[in-house]
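J.: Requesting a structural model of the entry that follows:
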Amino acid sequence: MTPSGSAAELRRTLAVGDAVVIGLGSMVGAGIFAALGPAARAGGSGLLPGLAVAAVVAYCNAMSSARLAARYPASGGTYVYGRERLGVFWGYLAGWAFVVGKTASCAAMALTVGAYVWPAQAHAVAVSAVVVLTAVNYGGIQKSAWLTRAIVAVVLAVLACVVVVCLGSGRAEAGRLAFGASEGAVGVLQAAGLLFFAFAGYARIATLGEEVRDPARTVPRAIPLALGIALAVYLAVAVAVLSVLGPEALGKAGAPLADAVRAAGAPGWVPVVRVGAAVAALGSLLALILGVSRTTLAMARDRHLPGPLAAVHARFRVPHRAELAVGAVVAVLAATVDVRGAIGFSSFGVLVYYAIANASAWTLDPSPAGRVVPVAGFVGCGVLAFSLPGVSVAVGAGILAVGVIAYGVRGRLGRL
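T.: I've put the predicted structure just below:
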């Protein structure tokens, strides 16, 4: 099939339920299986307050994103919003932060699949997962939505089992949930920054603005719905696991949910949790590839990335070249690099992305009441970003600086 040009539009097939499922597939994924341990290590008994802080910042970001998506129902998310509301450079910076950070997240999710399915061949399994899911996305967005729906159902069932096993075991103690003031604000904020990584999936709904029916109605409804469901799930799982392990043991756990069901006296559930983690990582990877490829499409349309990546397939109506390019880069990373350390950078990049979203939303309504949420979101993103480990902040700032330099060089060459 021959692709159409960059001016072609994507096919609008997704309803509210489909968009909510894609957002849930991004949020209720591998993050909840992996993020609780590092967050407990950073915040100790401040894990639950950290979750609350992350949820508040995520809510502000979600509301800002929903308002912007209703005004600008096109693929690209904050790349489009920043460009339209703040200027070309800020849109570019948001797109760069999203594409680079989330490409690293894609590789991390692929390696998570490999680590759970076949640890001895984690890289080979990771590459295979990337190839298969890229092929699924290539076949059309509706097929991706159906696969994501199945993945979300499996993951929610596994998480429900974890909650029931832990809270019903008789080994759960409410005293382990108590917050000690000795943990300090820094630990709580660092835990919130790490947990925010698991909330960031609702951006995928905004990046699909060109593929949902009636986007002015669908996107603003889908984003808070997906976020609210994810928060309820995270809170239930965090309470269940923390009440069994306690903050110290949870902070040392390599596989927190598997360790929790084992400590609850149900080792037979450990394989089920491992399968659930692998399926969750697949769901996250599927949605991440969707989101990165759509932002790549939007940036290529504006020639901030190579123009051929803006092509839309004539039959499947998907940005097939962008999807193949993203899949190829992720496959190379998954085959050659241990990207666990890139998760911190990914969180930094995502928080920069949402800071620009909030700044964009601030321009929509000049009234003080209309600016409360964007200001709170902007400040929250800044605080959490610079509360992350120093290495993550340094690497993140450095890679963003590379993007800024590339933008400047491109502008100078364009004027010659």
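
J.: hey, let's count contacts and neighbours off CA atoms from now on
T.: Noted.

J.: dump the residue contacts of the closest residue to Gly307 other than its chain neighbours.
T.: Among residues not flanking Gly307 along the chain, Ala300 sits closest, at 5.0 Å (C-alpha to C-alpha, 6 or more residues apart in numbering). By C-alpha atoms under 8 Å, 6 or more residues apart in numbering, Ala300 lies in contact with 306-310.

J.: and the gap between Ala300 and Gly265?
T.: Per C-alpha to C-alpha, to the nearest Å, Ala300 is found 53 Å from Gly265.

J.: now the strands: where do they sit in the stretch 301-416 of the chain?
T.: When secondary structure is read from DSSP state E, counting those that start in this stretch, the stretch 301-416 of the chain shows strands at 312-313.

J.: how about the helices in it?
T.: Under the criterion DSSP state H, counting those that start in this stretch, the stretch 301-416 of the chain contains helices at 320-336, 342-362, 368-385, 390-415.

J.: Go through these and pick out the most buried.
T.: Compared across the helices of the stretch 301-416 of the chain, helix 342-362 shows the largest average neighbour count, a mean of 27 (mean count of other C-alpha atoms under 10 Å).

J.: Check which helices and strands that helix sits against.
T.: In terms of contacts (3 or more C-alpha pairs under 8 Å, 6 or more residues apart in numbering; DSSP states H and E), helix 342-362 is packed against helix 47-71, helix 78-85, helix 88-117, helix 184-199, helix 368-385, helix 390-415.

J.: okay, the angle between the third one and helix 342-362?
T.: Here the directions of helix 88-117 and helix 342-362 differ by 140 degrees (axes from the mean of the first three to the mean of the last three C-alpha atoms, to 10 degrees).

J.: could you point out which element follows helix 88-117?
T.: Using DSSP states H and E, the helix or strand that follows helix 88-117 towards the C-terminus is helix 122-138.

J.: If we go by neighbour counts, what in that following helix is buried?
T.: 122-131, 133-138 (16 or more other C-alpha atoms under 10 Å).

J.: And stretch 77-85, by the same measure?
T.: 77-83, 85.

J.: which residues sit against stretch 5-17?
T.: Stretch 5-17 is contacted from outside by 141-142, 210-213, 218-219, 221-222, 301, 307-308, 310-312, 317-319, using C-alpha under 8 Å, 6+ apart.

J.: One more, so I can put them side by side:
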Amino acid sequence: MTRSGAELRRTLGVGDAVVIGLGSMVGAGIFAALAPAARAAGSGLLLGLAVAAVVAYCNATSSARLAALYPASGGTYVYGRERLGEFWGYLAGWSFVVGKTASCAAMALTVGAYVWPDQAHAVAVAAVVALTAVNYSGVQKSAWLTRVIVAVVLAVLASVVVVCLGSGASDAARLDVGASGGVGGVLQAAGLLFFAFAGYARIATLGEEVRDPARTIPRAIPLALGITLVVYAAVALAVLSVLGAGGLGHAVAPLADAVRAAGVPGLVPVVRVGAAVAALGSLLALILGVSRTALAMARDRHLPGALAVVHPRFQVPHRAELAVGAVVAALAATVDVRGAIGFSSFGVLAYYAVANASAWTLGSAPADRVVPAAGLLGCVVLAFALPAVSVIVGAGVLAVGVVACGVRRGLAGR
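T.: Purely as a prediction, here's the structure:
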């Protein structure tokens, strides 16, 4: 239950919510996820993108239905708790907080890699500190900054698409999806590309800060997802048509390599700046969402109760934001970006599996259960199609969370 005096202020409209969702999805993922997806599936990454989009749509639909009924901070942590029981809500919250904290570190390191490769960790930590300060000062300022970042990134991506498709280096024969890595490769590519789609949950986790959530959230989530899918499809087609599956799979900075191969090397610095800005946008929204879920879990004593305090002036969960920022900064100073992304994907898919299971309980008619069932199945399949290391580490960390929950219940029962 929400404690008296700890409610957040409802200030965000549909436009703000869509922008925050876009800032989470149209981010660093599109600059980084295409290469490993191409290594897994070749040109079949286009099929992987379609599979990831279908799973994301199911998840978005389930999340929107649930958010309209439970417009409180915490997203699937709240939905799982209310529809399935306290344990499943806790598991969803644990998956989200841990997985997305790893994703925050990955985004921060992406900023460092593009801005100053030799000092990537130091730049990453500085980015976390700066954006934590922005979130601390209020969600409206965060939404305003996210709007600027989204505009810049969309402009850069549009330039990449126009340059690649308009060049003589573009060849439609490179788009042959038959040259793929098989079903397993396509599913692994879908799991990797899903990492870049997952930001629409940020809209649901802000359920306590949007105006008229029953109307705003169901409209904002599909809008943000649809715009993102169009952008990703255009970029994937353009880059693949220039580099081919082999070149894309071995590219360190695929979009920069694509514009160089298209004969416009002068655009490379712009693409690098766009990648850094995109990563900043993702990091901003990620810190925002993780701190809200931490707030909800702290209210229920699954995390320290001190994190449940809302700032009297800025109306944000400032202690949760500072705690999340500190953990992310520590990770950004020490971890490897590739491992962080793999683990994050597993955690996010586990989170959405609980969301779909929760949505399954909303109606008994077969038509009401088709989308949640497809979403649940898709999440499980994509999670276990990820690289083995990601699956093992992800399952291990979730198990740690389950044990911690059991210990807490045991101590409470004494």
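
J.: circling back: buried among the contacts of stretch 5-17 of structure 1? Make that a ChimeraX selection.
T.: Of these, the buried ones go into a single ChimeraX selection, burial set by 16+ other C-alpha under 10 Å:
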select :141,142,210,211,212,213,218,219,221,222,301,310,311,312,317,318,319
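
J.: for the aligned partner of Cys381 of structure 1 in structure 2, what are its contacts?
T.: Counting by TM-score structural alignment, Cys381 of structure 1 lines up with Cys379 in structure 2. With contact set as C-alpha under 8 Å, 6+ apart, Cys379 of structure 2 has these partners: 55, 349-350, 352-353.

J.: Reformat those as TSV; add distance to Leu386 of structure 2.
T.: Output for these, formatted as TSV (distance: C-alpha to C-alpha, whole Å):
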residue	distance to Leu386 of structure 2
Val55	15
Leu349	11
Ala350	13
Tyr352	16
Ala353	15
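
J.: which of these still touch in structure 1?
T.: Of the contacts of Cys379 of structure 2, the ones still in contact in structure 1 (both residues aligned by TM-score structural alignment, their matches' C-alpha atoms under 8 Å) are 55, 349-350, 352-353.

J.: Quickly check these for the two that are furthest apart.
T.: The most widely separated members of the kept ones among the contacts of Cys379 of structure 2, counting by C-alpha to C-alpha, are Val55 and Ala350 (12.7 Å).

J.: Okay, and Val150 of structure 2 sits in which element?
T.: helix 139-165.

J.: Where in structure 1 does that helix fall?
T.: Aligned by TM-score structural alignment, helix 139-165 of structure 2 falls on residues 141-167 of structure 1.

J.: which other helices and strands contact the lengthiest helix in structure 2?
T.: Longest helix in structure 2, counting residues (DSSP state H): helix 213-249. Contacts defined by 3+ C-alpha pairs under 8 Å, 6+ apart place helix 213-249 of structure 2 against helix 14-25, helix 34-41, helix 45-69, helix 139-165, helix 201-205, helix 254-261.

J.: same thing but at 6 Å, please
T.: helix 14-25, helix 34-41, helix 45-69, helix 139-165 (3 or more C-alpha pairs under 6 Å, 6 or more residues apart in numbering; DSSP states H and E).

J.: ok so, going back, and the helices of the stretch 301-416 of structure 1 as a markdown table, adding distance to Cys161 of structure 1?
T.: Below are these laid out as a markdown table (distance: least, C-alpha to C-alpha, whole Å):
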| stretch | distance to Cys161 of structure 1 |
| --- | --- |
| helix 320-336 | 31 |
| helix 342-362 | 27 |
| helix 368-385 | 32 |
| helix 390-415 | 34 |
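
J.: looking at these, which is closest to Pro49 of structure 1?
T.: Nearest of the helices of the stretch 301-416 of structure 1 to Pro49 of structure 1, taken as C-alpha to C-alpha: helix 368-385 at 13.5 Å.

J.: wait, what's in contact with the aligned partner of Ala68 of structure 2 in structure 1?
T.: For Ala68 of structure 2, the aligned position in structure 1 is Ala70, judged by TM-score structural alignment. By C-alpha atoms under 6 Å, 6 or more residues apart in numbering, the residues touching Ala70 of structure 1 are Ala216.

J.: And Ala70 of structure 1, how far from Leu225 of structure 1?
T.: Taking C-alpha to C-alpha, one finds Ala70 of structure 1 at 15 Å from Leu225 of structure 1.

J.: try Ala325 of structure 1
T.: For Ala325 of structure 1, the distance to Leu225 of structure 1 - C-alpha to C-alpha - is 31 Å.

J.: and Ala124 of structure 2, what pairs with it in structure 1?
T.: Under the alignment (TM-score structural alignment), Ala124 of structure 2 pairs with Ala126 of structure 1.

J.: can I assume that match is in contact with Leu111?
T.: Yes: assessed by C-alpha atoms under 6 Å, Ala126 of structure 1 is found in contact with Leu111 at 5.0 Å.

J.: Now do stretch 323-336 of structure 2: which range of structure 1 does it align onto?
T.: Aligned by TM-score structural alignment, stretch 323-336 of structure 2 falls on residues 325-338 of structure 1.

J.: I meant stretch 101-109 of structure 2, not that one.
T.: By TM-score structural alignment, stretch 101-109 of structure 2 lines up with residues 103-111 in structure 1.

J.: Much appreciated, bye for now.
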